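Peer 1: sequence and predicted structure, then a few things I'm wondering about:
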Amino acid sequence: MARADDHTLRSAPPEASGPAGETVALPVTVALPVEEGQAAFAGGEHAPEAPDRAGDYRIGSALAQGGFGVVYRGEHAERGTPAAVKVLHPELALHPDALARFEREVEAMRRVRHPGVVEIFDVGRLADGRPYLVMELLEGADLAHHLRGRGRLPPEEALAVLDPLCSALEAAHAQAIVHRDVKPSNVFLCAGGDRPRVVLLDFGVAKLLDAPGPALTASRHVVGSPSCMSPEQLMSRPVDARSDIYGLGALTYIMLTGEPPFSGASLVVLRQLHLFASPPRPSARARVSPALDRVVLQALSKDPAERQASVGEFIAGLRAAIAAPRARGAAERRPAVGIYVEVRADPGALEEPDAELLDDFEAVLPLALAALADAGFAAAVDAGTAALVTADRPLDPAGDQAARRGAVDAALSLMRRLDARAGRDLRVHVRLCVHAGELVASSGGALTGGDLLELAAWVPEGAADGVFASPAVLDGLGVAAQPAPTSRRSSALLRVMGAVDAERR
């Protein structure tokens, strides 16, 4: 698996991208999920010749391969107990640094006796001299795999993972061990049970604070993305438990928002961002309480002295932020996009209407609301001959742009449908106005305010037909528009020059 060595960050070979910009590589300390057990080896390399036996364990199929070794499915020869057997690559077996790293991983895992750390069964050397490590076989999936399917997690679900993970890290810190590689692919969610067991993987780059020694490097070690690495580690400065707290902050950020605190096209850019840039607030990227911002951003402080003093302090702060009840009646603001539908008739036409006019006039709004409901919009205001429908707007830029474009497309599609409706009376006129803003809702969900409800401030004056949109909606969409012909307000909407307008000109 691609890893960071102690002093060097090298570019990784092309591999599949995982969540949070992290290079996807197969775990090297545990089995992959059952359905992926026969996955191809990382980097497209051929597996070394598999041994038949490692101590008392028979060797089966290869489960995964990384830059450091190969993991095989094993079985105790007498008891039949399943296990995972990790064997060092042959070319590294005589390399002093590689052997030292292997021994460091074994020592770290043996010191930390905790349910959140893989249990070691046996350690030894094969007949050809390669060291091996036999450990429990875990079935399930790592957190990176889980997030690829989920995108991001609700705070309560993230806490259910972080609680046991922090307990394992606390146990490691109590043994003077700094993990130094806390990230989604190193967190394993075991299958089975109502509450999956959470296991912290890969102590291969852990730092034993009570056994200082030279940095361990190996020619095959590469890093996919330093998405969770602390500034002091990136600068090869001394590390302590607060480096893992930075990793926890980055991991929590990824779980809550679906993306890392920093993204960059190269390791150089990412390094600079971790060293000098301030990450966006999590609540600016996902609908989480601003109380979580303080806890996560403190953990991501550049200066270790400004972070939480311990993992226990970090998880306690996170629990409190998630458990803090919302004040009764407190308003919730949420970004949204709205479409205002207005039906009008020619001046005087409704004074003595005929049946055709009334039938069409009364049919337009229900038809429009049904079509917009199918497009994902919910009614917020219904005034008989006019209505406002809204839909939530994601906080991430790509999702926000997609929501705004979807609203404009829905309005144009609806206008085309209304122009082609059966029984259309030319004395009936429709205009659709699209705006992006926010809604304010009470704790019970009732809408109480927000600029989308202030129709007088953004609906254009006059009675022009067509589709109109505010600059806030059209920003970055590349949609042709022109000023509304009868508007006299600087905040008025623009008329969208879509297919409908082309037909009418």
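Peer 2: Cool, the structure landed.

Peer 1: CA atoms for contacts and neighbours, from now on please.
Peer 2: Noted.

Peer 1: helices and strands around the longest helix seen in the chain, which ones?
Peer 2: Across the chain, the longest stretch assigned as helix under DSSP state H is helix 397-419. Packing contacts for helix 397-419, counted by 3 or more C-alpha pairs under 8 Å, 6 or more residues apart in numbering; DSSP states H and E, involve strand 332-345, helix 355-374, strand 428-441, strand 466-469, helix 471-474, helix 499-504.

Peer 1: switch those over to a markdown table; also include distance to Ala218 and mean neighbour count.
Peer 2: Listed next are those as a markdown table, based on distance: least, C-alpha to C-alpha, whole Å; neighbours: other C-alpha atoms under 10 Å:
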| stretch | distance to Ala218 | mean neighbour count |
| --- | --- | --- |
| strand 332-345 | 49 | 21 |
| helix 355-374 | 57 | 16 |
| strand 428-441 | 53 | 22 |
| strand 466-469 | 58 | 28 |
| helix 471-474 | 52 | 19 |
| helix 499-504 | 62 | 11 |
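
Peer 1: make a markdown table out of these and add distance to Glu306.
Peer 2: Output for the helices and strands packed on helix 397-419, formatted as a markdown table (distance: least, C-alpha to C-alpha, whole Å):
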| stretch | distance to Glu306 |
| --- | --- |
| strand 332-345 | 31 |
| helix 355-374 | 49 |
| strand 428-441 | 35 |
| strand 466-469 | 46 |
| helix 471-474 | 38 |
| helix 499-504 | 57 |
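
Peer 1: relative to Ser225, which of those is closest?
Peer 2: When the helices and strands packed on helix 397-419 are compared for distance to Ser225 using C-alpha to C-alpha, the nearest one is strand 332-345, at 31.8 Å.

Peer 1: once you drop chain neighbours, what's closest to the spatially most central residue of the chain?
Peer 2: Averaging the C-alpha coordinates of the chain gives a centre point, and the residue nearest to it by C-alpha atoms, centre = their mean is Gly258 (0.8 Å). The shortest distance from Gly258 to any non-neighbouring residue, by C-alpha to C-alpha, 6 or more residues apart in numbering, is to Arg152 (4.3 Å).

Peer 1: take the one below as the second:
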Amino acid sequence: MRLLDRYTIIDRIGSGGMASIYRAMDERLDRVVCVKLLRIELEGSGSTSGRSVYQATYSHFLQEALTLSRLMHPNTLRIYDFGYLAQSGRPFQISEFLDGGNLEQHVRSRGACDSEETAAILERICGAVGEAHQHKIIHRDIKPSNILFARVGDYLMPKLADFGIAHSNVVKRAKLGRTADNGGQDLVPGGFEDETNDQVSAVTLFSPRWASPEQLAGSPQGPETDIYALGLVAVYMLAGRPIFEGNDVRGTFADRIRGDDLVTRLLGQMEFSDATRKALLKALSAFPEKRYRSSLTFFDALRRTLIGARPARPPAAFPWKKPRADITMSVEFAVPAMQEVANVPPPERKVAAGPARARLVDVDEKLDLTFPSPKGTDVRFRVSFLPSQGNFRINIKGLNCFIRAPTGRPTPAIATDSDGAAHFVSTAWEELGTVAWTFGQAASGPEGGRVFRLDGGEMMIASSQATQSVALFLGSERDAIILCRKN
């Protein structure tokens, strides 16, 4: 699908309670962007009227685009464009594409952050929150999954995202209705309504595990609401787990609203210094007037307990690790030798088959390939093995280009289980080169395997070498690249 005659959808990369997320190509500027499309049906709507929830979310979605357009902090997600689908009228946002994961994923995979990493992330996120507060914008949904990372050189730079429920109408009267429990991860409607009885403003959304007491109670919210969330995020980074754990997150609501006893007890069970615990308790007070007055004040107080008076120096929190070496490589176009781009390339064996030569490459599930096109630009594409009933399939996907079957239109990827060929096409619809592939034929004999007919010879890949194999041909070269995979 093409949006605004400029952005072409490549694939879907995720979804949340409010929207589905896609990766797309900006054809004018030749860059990858992110498309956020409002969902037709919202997750976690519970017993609240679905239409009321959707109307409120629709309003929040439009407001988010306007909110992001006003913010300039380098650690706030940048928005590029906005529009509506022609047929359904569903709104979408175009923003920068961040491929470094999010804070929740990093903590789950790596464990708790050390003091330097925590300070480095908080300094930047608190700065982004501070700018939003200067514009009288309250985020209201700060949590680890909304802190994304962009790859910048050898580091991952944190960015605050998802202003979908920011700066909404203040609710005046709480009606705590029953809602579906989803583990406290996604946004859910709290069933609040105000005195105006306006359905759109009557519904407020929050993330149960990361919500402030005033959000849970349906009370007015201000900058202190975000301070509370920043305190929860700080605890998560330092402890490696959220302070409110377990499936019965809603069972903590009353205690969180009533006072500080629950938070004091839970923090006392974590291995923090007295100074750090004191700083966190002030941010996590059940009473907004007792919290820090600004995000930067909170950061400065916590930083002093973690690393002293000096500011955090690392340009970002996490060093970027290159992808696994066994799935990344590069092939020169029309040149026999392979060109390494990783420290240890996939195992490769060169075998003669008559006048042609074959390069056998052991792969896991996918292989990235690069070759320079006659136009002088590198063509990057990925071949992935896909599960299938009977014979396996492969997916050939352009990473910086499109791919077009001889009788088809350009598309981001082709999935196939039969022999064929395709052209690589630039975002300006120029042909950049060709790729052909063959699955060979079943080999006879006790060993089994596949037989590939190359130019003037045959090559057999026994089952002991690979349970799945496919041969690729780039351009007009007779040499084949045979991908060998063992399940």
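Peer 2: Okay, I see it. Please read all numbers here as calculations on a predicted model, not as lab measurements.

Peer 1: if we can go back for a sec, to which residue of structure 2 is the residue nearest to the centre of structure 1 aligned?
Peer 2: Using TM-score structural alignment, the partner of Gly258 of structure 1 in structure 2 is Gly240.

Peer 1: about what we covered before: settle this for me: the residue nearest to the centre of structure 1 is touching Gly151, isn't it.
Peer 2: Yes - Gly258 of structure 1 is in contact with Gly151 according to C-alpha atoms under 8 Å; the separation is 5.1 Å.

Peer 1: quick one: the residue nearest to the centre of structure 1 from Ser283 of structure 1, how far?
Peer 2: With distances taken as C-alpha to C-alpha, to the nearest Å, Gly258 of structure 1 is found 12 Å from Ser283 of structure 1.

Peer 1: Arg152 of structure 1 and His145 of structure 1, how far apart?
Peer 2: For Arg152 of structure 1, the distance to His145 of structure 1 (C-alpha to C-alpha) stands at 12 Å.

Peer 1: nope, Ser310 of structure 1 is what I was after
Peer 2: Distance, Ser310 of structure 1 to His145 of structure 1, by C-alpha to C-alpha: 28 Å.

Peer 1: could you tell me where the longest helix of structure 1 falls in structure 2?
Peer 2: Against structure 2, helix 397-419 of structure 1 falls on no residues (TM-score structural alignment).

Peer 1: in that helix, what counts as buried?
Peer 2: 400-401, 403-405, 407-408, 410-416, 418 (16 or more other C-alpha atoms under 10 Å).

Peer 1: check stretch 179-192 of structure 1 too.
Peer 2: When neighbours are counted by 16+ other C-alpha under 10 Å, the buried residues of stretch 179-192 of structure 1 are found to be 179-191.

Peer 1: ok, stretch 161-176 of structure 1 next?
Peer 2: Neighbour count says stretch 161-176 of structure 1 has 161-173, 175-176 buried, by 16+ other C-alpha under 10 Å.

Peer 1: so which of the residues you listed belong to helices?
Peer 2: Filtering the buried residues of stretch 161-176 of structure 1 for membership in helices, criterion DSSP H, returns 161-173.

Peer 1: quick one: which of the residues you listed is nearest to Val430 of structure 1?
Peer 2: For those, the minimum distance to Val430 of structure 1 (C-alpha to C-alpha) is 52.0 Å, reached by Val161.

Peer 1: show me the contacts for the aligned residue in structure 2 for Ala172 of structure 1.
Peer 2: The equivalent of Ala172 of structure 1 in structure 2 is Ala132 (alignment by TM-score structural alignment). For Ala132 of structure 2, the contacting residues are Leu71, Ile138, His139, by C-alpha atoms under 8 Å, 6 or more residues apart in numbering.

Peer 1: can you tell me how far the first one is from Leu160 of structure 2?
Peer 2: Using C-alpha to C-alpha, one obtains 11 Å as the distance from Leu71 of structure 2 to Leu160 of structure 2.

Peer 1: which of those two has more residues huddled nearby?
Peer 2: In this comparison of Leu71 of structure 2 against Leu160, neighbours counted by other C-alpha atoms under 10 Å, the higher total goes to Leu160 at 27 against 20.

Peer 1: now the corresponding residue of structure 1 for the more buried one, nearest residue through space, not along the chain?
Peer 2: Aligned counterpart of Leu160 of structure 2 in structure 1: Leu200 (TM-score structural alignment). Ranked by C-alpha to C-alpha, 6+ apart and with sequence neighbours excluded, the top spatial neighbour of Leu200 of structure 1 is Val187, at 4.9 Å.

Peer 1: per the alignment, name the residue of structure 2 opposite that neighbour.
Peer 2: Per TM-score structural alignment, Val187 of structure 1 is aligned with Ile147.

Peer 1: which residues in structure 2 form helices?
Peer 2: With helices called from DSSP H, structure 2 shows them at 50-70, 103-110, 115-134, 199-202, 213-217, 223-239, 253-258, 261-268, 274-283, 295-307.

Peer 1: against structure 1, what's the mean shift for the shortest one, could you check?
Peer 2: Superposing on structure 1 and averaging over aligned pairs (mean C-alpha distance after the TM-score superposition for structure 1), helix 199-202 of structure 2 comes out at 7.5 Å.

Peer 1: check which helices and strands that helix sits against.
Peer 2: Helices and strands touching helix 199-202 of structure 2, by 3+ C-alpha pairs under 8 Å, 6+ apart, are helix 50-70.

Peer 1: what residues does the helix it packs on touch?
Peer 2: Applying C-alpha under 8 Å, 6+ apart, the set of residues contacting helix 50-70 of structure 2 is 18, 38, 41-42, 45, 76-79, 82, 91, 93, 137, 162-166, 168, 189, 199-204.

Peer 1: just the buried residues of those.
Peer 2: With neighbours counted using 16+ other C-alpha under 10 Å, the contacts of helix 50-70 of structure 2 contain these buried positions: 18, 38, 42, 45, 76-79, 82, 91, 93, 137, 162-166, 168, 189, 200-204.

Peer 1: I'd say Ala371 of structure 1 and Leu414 touch.
Peer 2: Yes - the pair Ala371 of structure 1 / Leu414 is scored as a contact, 7.0 Å apart, by C-alpha under 8 Å.
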